[in-house]
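Novice: pasting the structure only:
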């Protein structure tokens, strides 16, 4: 890892096209991203990949945000932050692109932007600068994510402890990481999972946290949540599970009641993913959830409402 502080002779910001970084090699970040994308469900993989390359890059945060279909709004979706560094991933949701208009003009042209000194950004970047300073950013690297010629998202690094200038080689490596993420998230479907399409409007996300990594998930992709003592275990549609640090009682208030129902004092399920109700074994009721092999038990106090909601 090449750590490079900024100097007074460095420009305040720099914009790079991929072609300007093509000769700069020597970083294996794309390998780490590809390995994650091949081994894990897409959202978990993206966050884990950001954690790996963010650590390798000496960043204090690594993140991703996505645009809506018209490129008028954006929202944060994935983030890793170094221990002791505050997370802001939940703050910018359904945010007008006008707030990042100065940055967006470069991203839309396929150019990465290396902001060496956030505090000295030009006046047209003032709305973006205010937000970056609020988050404690001193230097920021942003790389566009394109698929089929469309700008879909942006990934990048924040430096909060000190000003940083990432090299052309590192920017080129991050460009290639962006290409891999675009192929995995917006390209061919994998394991029967639907592709992520640009949303007309953004549905509220629920943010799952694990080991400094944060991923925003649409509530519709959650199969169910079970109590795990003081924590909760979350099952996702892609087959992954996440141990979340919040208790089930808190989850009961997070999940939209139109989709979710408590079926046990220790379990809440997404009714859209109920694949069957089994009442054949004595007084024991169970339901199937998605492709999960193990059925979930339904306790007596919750059976009547379950039948009404399922229409059986």
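Specialist: Sure, I can see it. Quick caveat: nothing in here was measured; it's all calculated off a predicted structure.
Novice: alpha carbons only for contacts and neighbour counts from here, please
Specialist: OK.
Novice: What is the burial count for residue 307?
Specialist: 11 (other Cα atoms under 10 Å).
Novice: Provide the secondary structure category for it.
Specialist: Secondary structure assignment for residue 307 (DSSP: H, G, I helix; E, B strand; the rest coil): helix.
Novice: ok, now residue 184?
Specialist: Using three-state DSSP, the three-state assignment for residue 184 comes out as helix.
Novice: next one: residue 178
Specialist: Taking three-state DSSP as the rule, one finds residue 178 in the helix state.
Novice: so who does the residue nearest to it when sequence neighbours are not counted touch?
Specialist: The shortest distance from residue 178 to any non-neighbouring residue, by Cα to Cα, 6 or more residues apart in numbering, is to residue 145 (5.3 Å). Counting by Cα atoms under 8 Å, 6 or more residues apart in numbering, residue 145 makes contact with 151-155, 175, 178-179, 181-182.
Novice: Out of these, which sit inside helices?
Specialist: Mapping those onto helices (DSSP state H) picks out 175, 178-179, 181-182.
Novice: Whichever of those residues end up buried, select them in PyMOL.
Specialist: Provided next is the PyMOL selection string for whichever of the ones in helices among the contacts of residue 145 are buried by 16 or more other Cα atoms under 10 Å:
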select buried, resi 175+178+179+181+182
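Novice: for the ones in helices among the contacts of residue 145, which one is nearest residue 217?
Specialist: When those are compared for distance to residue 217 (Cα to Cα), residue 181 wins out at 16.6 Å.
Novice: The residue nearest to that closest one when sequence neighbours are not counted: which element?
Specialist: Once flanking residues are discounted, residue 181 sits nearest to residue 46: 7.2 Å by Cα to Cα, 6+ apart. Element membership for residue 46 (DSSP states H and E) is helix 42-56.
Novice: Other residues contacting that helix?
Specialist: 1, 29, 32-33, 36-37, 39, 60-63, 78-82, 157, 181, 184-185, 213-215, 217, 240.
Novice: Narrow the residues you listed to just the buried residues.
Specialist: For the contacts of helix 42-56, a neighbour count by 16+ other Cα under 10 Å gives the buried set as 29, 33, 36-37, 60-63, 78-82, 157, 181, 184-185, 213-215, 217.
Novice: From these, which land in strands?
Specialist: 61-63, 78-81, 157, 213-215, 217 (DSSP state E).
Novice: adding another structure so you can compare the two:
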């Protein structure tokens, strides 16, 4: 009797990766189509933030608007799931200089994806402090 075994672990991993990429593409496509001719831009932005939050599995997602002089920023839109306390009202008129790590990343067009606030380095101490709230 002869037996043959094939380890399909790598195939399963590849399939999971493909599924995740498809999920990301579907979400991006869905969000993009919502902005073609929105009836209410604020509602549309809020739904988009919800979809982003759900896709990433995060506790909240924000949009900040920078002042014309680039010195201040305000949280204009926020989504957080049930059970997470909104912070939008307390994130107003924030001096950009307060967040050097974030601003450096933004100026370099780098992605800011924080999976665990507690792991932020000393370099991001100001950002860590506000995110821990």
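Specialist: Now that the structure is in, tell me what you want to look at. Please read all numbers here as calculations on a predicted model, not as lab measurements.
Novice: Any idea what the TM-score is?
Specialist: TM-score for the superposed pair, counting by TM-score structural alignment, normalised by the length of structure 2: 0.74. Supporting figures: 111 aligned residues with a Cα RMSD of 1.8 Å.
Novice: dump the residue contacts of the residue nearest the centre of structure 2.
Specialist: Residue closest to the mean C-alpha point of structure 2, counted by Cα atoms, centre = their mean, is residue 61 at 5.4 Å. By Cα under 8 Å, 6+ apart, the contact list for residue 61 of structure 2 reads 49-50, 52-53, 78-80.
Novice: related to what we said a few turns ago, Throw the contacts of residue 145 of structure 1 into CSV and include distance to residue 126 of structure 1, thanks.
Specialist: What follows is the contacts of residue 145 of structure 1, written out as CSV (distance: Cα to Cα, whole Å):
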residue, distance to residue 126 of structure 1
151, 23
152, 24
153, 22
154, 20
155, 21
175, 26
178, 27
179, 30
181, 30
182, 29
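Novice: Name the nearest residue to residue 279 of structure 1, sequence neighbours excluded.
Specialist: residue 285 (4.8 Å).
Novice: picking that back up, how many neighbouring residues does the residue nearest to residue 181 of structure 1 have?
Specialist: When counting by other Cα under 10 Å, one arrives at 27 neighbours for residue 46 of structure 1.
Novice: Is it possible to get JSON lines of the ones in helices among the contacts of residue 145 of structure 1 that adds distance to residue 303 of structure 1?
Specialist: Output for these, formatted as JSON lines (distance: Cα to Cα, whole Å):
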{"residue": "175", "distance to residue 303 of structure 1": "52"}
{"residue": "178", "distance to residue 303 of structure 1": "47"}
{"residue": "179", "distance to residue 303 of structure 1": "48"}
{"residue": "181", "distance to residue 303 of structure 1": "43"}
{"residue": "182", "distance to residue 303 of structure 1": "43"}
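Novice: Can you tell me which of the ones in helices among the contacts of residue 145 of structure 1 comes closest to residue 208 of structure 1?
Specialist: Ranked by distance to residue 208 of structure 1 (Cα to Cα), these are led by residue 181 at 19.6 Å.
Novice: farthest pair in the ones in strands among the buried ones among the contacts of helix 42-56 of structure 1?
Specialist: 157 and 217 (21.2 Å).
Novice: Please enumerate the helices of structure 2.
Specialist: Using DSSP H, the helices of structure 2 run over residues 9-34, 41-56, 100-107, 125-132.
Novice: List the buried residues in the last one.
Specialist: Meaning helix 125-132 of structure 2. Residues 127-128 are the ones in helix 125-132 of structure 2 that count as buried (16+ other Cα under 10 Å).
Novice: how much does that helix stray from structure 1?
Specialist: Helix 125-132 of structure 2 differs from its equivalent in structure 1 by a mean of 0.9 Å after superposition (mean Cα distance after the TM-score superposition for structure 1).
Novice: what helices or strands is that helix leaning on?
Specialist: Contact partners of helix 125-132 of structure 2 among helices and strands, from 3 or more Cα pairs under 8 Å, 6 or more residues apart in numbering; DSSP states H and E: none.
Novice: so stretch 278-287 of structure 1 matches what in structure 2?
Specialist: For stretch 278-287 of structure 1, there is no aligned range in structure 2, judged by TM-score structural alignment.
Novice: Start and end of that stretch, how far apart?
Specialist: For stretch 278-287 of structure 1, the first-to-last residue distance is 6 Å (Cα to Cα, to the nearest Å).
Novice: Distance from the chain centre to it, please.
Specialist: 38 Å (Cα atoms, centre = their mean, to the nearest Å).
Novice: the helices in the stretch 151-300 of structure 1, which residues?
Specialist: Taking DSSP state H, counting those that start in this stretch, the helices of the stretch 151-300 of structure 1 run over residues 168-186, 248-254.
Novice: Which residue range of structure 2 does the longest one align onto?
Specialist: Meaning helix 168-186 of structure 1. Helix 168-186 of structure 1 covers no residues of structure 2 once aligned (TM-score structural alignment).
Novice: from the middle of its chain, how far away would that helix be?
Specialist: Relative to its parent chain, helix 168-186 of structure 1 has a centroid offset of 15 Å by Cα atoms, centre = their mean.
Novice: I'd like to check the angle between that helix and helix 42-56, please.
Specialist: 170 degrees (axes from the mean of the first three to the mean of the last three Cα atoms, to 10 degrees).
Novice: when you align them, which residue in structure 1 goes with residue 132 of structure 2?
Specialist: So residue 132 of structure 2 corresponds to residue 133, using TM-score structural alignment.
Novice: dump the residue contacts of its match.
Specialist: Residue 133 of structure 1 touches 118-119, counting by Cα under 8 Å, 6+ apart.
Novice: From residue 248 of structure 1, how far off is it?
Specialist: 35 Å.
Novice: Ok, residue 234 of structure 1 next?
Specialist: Applying Cα to Cα, the value for residue 234 of structure 1 to residue 248 of structure 1 is 10 Å.
Novice: With residue 114 of structure 1 instead?
Specialist: Residue 114 of structure 1 is 42 Å from residue 248 of structure 1, by Cα to Cα.
Novice: next one: residue 104 of structure 1
Specialist: 39 Å.
Novice: before we move on, what about residue 93 of structure 1?
Specialist: From residue 93 of structure 1 to residue 248 of structure 1 the distance is 24 Å (Cα to Cα).
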